[in-house]
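Novice: Provided below for reference: sequence and predicted model.
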Amino acid sequence: MTKRHVRLPPDAEAGLEALVTEVDERLTAARTEGGESTCEVVQDVLVDLHGDREAYERWQSGKSVSAAERVRLQGYDPCNSTLESEYYAEKDEERFERSKHLQWLWRQFDATPMADNIAFALRFREMLANHLFDEVGENVRIFKGVTFSYGHNITIGDNVVVHDDVHLDDRGKLTVGDRVSISDRAHVYSHDHDIVDQTEVRNYHTVIENDARVTYDVMVTAGVRVGENSVAGARSTVTGDIPAHHVAVGQPAKAVRVKPGFEDDVTFEEGSLTDNSEERELDYTLPEGFVSFDEFERPPELSKPTRRHRER
C-alpha cells in the first residue's frame, strides 16, 4: 500500500464534525413538512461558507448594495440558478427540484477554498452524496470538480474513489459497484444522441462492476458494462462491455489481456468489445403537452428519418 492515514488537528476536526453534522441534520429535516426547505438550507450554508453573512444581512435589511453584490448574494439561492440538466425534457421534475438544490450546494462548495482541504472536503461531499444520490455505500471518497446530470439516478457502492474533474452522467441510470476507482478526467455516460438527429436522446443503464478501474481520461459510452475487476486503460474510449478481469485499451478500446493472476478464472476474449447497450436502453415518456425546443434550428433537409423513426 502506498497511502497512509491522515488526521486533522483536534480543533479542526471538531469544527469539521460540527459543520457536517449540522448541515446533514438540516437537509434531513428539510424533507419533512413544516421546517426549512432544502433551498433555504442551501442558501444559508453557502452564505456562510463564502464568508458573505454581513453583506447578506445588509441586503436583507433593505440597505443599499451594488448591482454586482446583489447578483452575487442572489446566487446563493439555488432557485435563482439554472443547470444544463434543467433543460432535459424527460427528467423527473419532482426529484429534480431537490437534486438541483443539492447540486448547487455541491458545486458552490467546490468553489470555496475549503474544497482544497481534502480531509474536510471528502467528508462534506460524502455527506452530500447521501442526500443527492439514489444509494450510497460506506467510505465513499469523491474529490474536487466531480459533476453529474441529476445525481438522483446514481447508485454507488462501498469504498469507491472518484478523483478530480470526473463527469458522472446519470441522465439515464448509473450503477457503480464496490471498491471501484474512477480516475481524473474520466467521463462516464448514460445517454446518447441519434447520429442523424442530435435532438433525439436515448437513455441507458451504464454499469461499473465491483473492483473495476476506470483510469485517467477514459470515456465510457452509454449502456456499457465495465466488468468485475477489469481495467479501462488511460485515455481509452470504451464503446462495448469489458469482460471480467480483462484489460481494455485504445480508441475504441479492445481487450488486450487478462489481469495477471486471473488467467485461470476466465477465458481471454481478445479484440473488439461487444456492444450490448440496446439491452440496457431505458424507455421514457415526455410530459403531456410538451413543446420541444430545437436549439440548433437545423434546416429540414438535414432532419432525415432516424433508425428509430423508420422502424415505427
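Specialist: In hand now; what should we look at?
Novice: From now on I want contacts and neighbour counts done on CA atoms only, so please keep to that.
Specialist: OK.
Novice: Buried ones in the top strand by length along the chain, by neighbour count?
Specialist: Determined from DSSP state E, the single longest strand within the chain is strand 201-208. By 16 or more other C-alpha atoms under 10 Å, the buried positions in strand 201-208 come out as 202-208.
Novice: Going by distance to A14, which of the residues you listed wins?
Specialist: Closest approach between the buried residues of strand 201-208 and A14, by C-alpha to C-alpha: I208, at 35.8 Å.
Novice: In contact with the closest one, which residues?
Specialist: 175-177, 180, 225-228 (C-alpha atoms under 8 Å, 6 or more residues apart in numbering).
Novice: now, which of those residues lie within helices?
Specialist: When the contacts of I208 are checked against helices (DSSP state H), there are no matches.
Novice: Show me just the buried residues among those.
Specialist: Neighbour counting with 16+ other C-alpha under 10 Å marks 175-177, 180, 225-228 as buried within the contacts of I208.
Novice: Second structure follows, compare the two:
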Amino acid sequence: MLERIRSGLLYTETDAAFRDPLRRAELVFAYNAISPAEPERRRQVLERIFGSLGERAVLLSPFHAAFGSNVHIGDDFFGNVNLTFIDDVDIRIGDGVMIAPQVTLATTGHPVHPALREDFRRFSEPIVIEDRVWIGSNVVVLPGVRIGYGSVIGAGSVVSRDIPPMSVAVGVPCRVVRAITDDDLRPRMSEV
C-alpha cells in the first residue's frame, strides 16, 4: 500500500489507516500551546514532530500538519503563522526558505469525478521547495510541485506546476512572470 501511495495512485482512508501511528497531532497541539519564551522546548517538540529539522529553524504558532513526520526542513527556515502541511507523503524544504502567513503545502488531492471519491479516495505526490525560496502570504502549493532555487511565489498564488529556479511567479494558476536577475540586487527604496 505504501508503494501505491508513493506512486501517486488512488487510495482510500481505509487503505491509509495503517499509517495513523505516524500522525503527530498531539505533538502539534502541544507545540502550538508552548510559549515563544521557551525556544528550547519548542525546538525539542518540533524535532519530535518532523521527519527532519535543520539548524536555526523558526516556526511561528499556530501551525497544522496532517502527519508532521513526512516534513523535512533545512537550515535557516522561517515559517510564519498558520502554515499548514498536508503531508501524506514527503514535503522537502531546503535551506534559507521563508514562508509567509496562511500558506498551505498540500501533497494530497482528490479525484474530480464523485464516483472516485468513495471512502475519501485520494492521491498524493511529494512537494519539493529548493533552497532560498520565498513564498508569499496565502499561497497554496499543490501535489507534485517543485519550486526551484531562489524563486519567489507572489501572495495569493495557487502553484499547480513546477517553478524553475530564480523566477518570480504569481497568480491563479501561478505562472512565471520574470526571471530574478542582478537588477534585483538594487535596494527597493532609495536611501535618504
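Specialist: It's in. Just so it is clear, the model here is predicted, and its values are computed rather than measured.
Novice: returning to that earlier point: nearest to V161 of the first structure among the buried residues of strand 201-208 of the first structure?
Specialist: Taking C-alpha to C-alpha as the measure, I208 is the one of the buried residues of strand 201-208 of the first structure closest to V161 of the first structure, at 12.6 Å.
Novice: Map the closest one across to the second structure for me.
Specialist: Using TM-score structural alignment as the criterion, the counterpart of I208 of the first structure in the second structure is I129.
Novice: Can you tell me how far that match is from H72 of the second structure?
Specialist: 10 Å (C-alpha to C-alpha, to the nearest Å).
Novice: which residues do these two both contact?
Specialist: Residues touching both I129 of the second structure and H72 (C-alpha under 8 Å, 6+ apart) are 91-93.
Novice: May I see those organised as a markdown table, with distance to E13 of the second structure added?
Specialist: Converted to a markdown table, the shared contacts of I129 and H72 of the second structure look like this (distance: C-alpha to C-alpha, whole Å):
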| residue | distance to E13 of the second structure |
| --- | --- |
| I91 | 20 |
| R92 | 24 |
| I93 | 26 |
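Novice: hang on, isn't A57 of the second structure packed against F77?
Specialist: Yes - counting by C-alpha atoms under 8 Å, A57 of the second structure touches F77, with 4.5 Å between them.
Novice: what about these two, which has more around it?
Specialist: More crowded of A57 of the second structure and F77, by other C-alpha atoms under 10 Å: F77, with 23 against 18.
Novice: what does that one align to in the first structure?
Specialist: Superposed on the first structure with TM-score structural alignment, F77 of the second structure falls opposite V160.
Novice: biggest helix in the second structure, by residue count?
Specialist: Across the second structure, the longest stretch assigned as helix under DSSP H is helix 39-49.
Novice: between the shared contacts of I129 and H72 of the second structure, which is nearest P36 of the second structure?
Specialist: I93 (22.8 Å).
Novice: mind checking what the closest one lines up with in the first structure?
Specialist: Using TM-score structural alignment, I93 of the second structure pairs with V176 in the first structure.
Novice: ok, that match touching E209?
Specialist: Yes - between V176 of the first structure and E209 there is a contact under C-alpha under 8 Å: 6.1 Å.
Novice: So what does Y149 of the second structure match up with in the first structure?
Specialist: Y149 of the second structure maps onto E228 in the first structure, by TM-score structural alignment.
Novice: do the same with I180 of the second structure
Specialist: I180 of the second structure maps onto K259 in the first structure, with residues paired by TM-score structural alignment.
Novice: Tell me which residues touch the residue nearest the centre of the second structure, please.
Specialist: In the second structure, the C-alpha nearest the mean C-alpha coordinate belongs to L105, at 3.6 Å (C-alpha atoms, centre = their mean). Applying C-alpha under 8 Å, 6+ apart, we find L105 of the second structure in contact with 83-87, 91, 127, 140-142.
Novice: what about whatever residue of the first structure lines up with V58 of the second structure, distance to I156 of the first structure?
Specialist: Structural alignment (TM-score structural alignment) places V58 of the second structure against R141 in the first structure. R141 of the first structure sits 11 Å away from I156 of the first structure, taking C-alpha to C-alpha as the criterion.
Novice: got it, and H246 of the first structure?
Specialist: Relative to I156 of the first structure, and taking C-alpha to C-alpha, H246 of the first structure is found at 22 Å.
Novice: Could you report the distance from F67 of the second structure to A25 of the second structure?
Specialist: Per C-alpha to C-alpha, F67 of the second structure is found 7 Å from A25 of the second structure.
Novice: again, but for A17 of the second structure
Specialist: 15 Å.
Novice: out of the two, which sits in the busier spot?
Specialist: Neighbour count, other C-alpha under 10 Å: between A17 of the second structure and A25, A25 has more, with 15 against 9.
Novice: Is the more buried one in contact with S69, as I believe?
Specialist: No - with contacts counted by C-alpha under 8 Å, A25 of the second structure stays clear of S69, the gap being 10.2 Å.
Novice: Mutual contacts of those two, please.
Specialist: With C-alpha under 8 Å, 6+ apart as the test, A25 of the second structure and S69 reach no residue in common.
Novice: The first structure: which residue goes with the residue nearest to the centre of the second structure?
Specialist: Matched by TM-score structural alignment, L105 of the second structure corresponds to V188 in the first structure.
Novice: show me where the second structure has helices.
Specialist: Taking DSSP H as the test, the helices found in the second structure are 2-6, 13-16, 25-33, 39-49.
Novice: got TSV for the ones you listed, with distance to R175 of the second structure too?
Specialist: Supplementary listing: the helices of the second structure in TSV, determined by distance: least, C-alpha to C-alpha, whole Å:
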stretch	distance to R175 of the second structure
helix 2-6	27
helix 13-16	33
helix 25-33	33
helix 39-49	33
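Novice: Let me know which of the ones you listed is the nearest to F63 of the second structure.
Specialist: helix 25-33 (7.0 Å).
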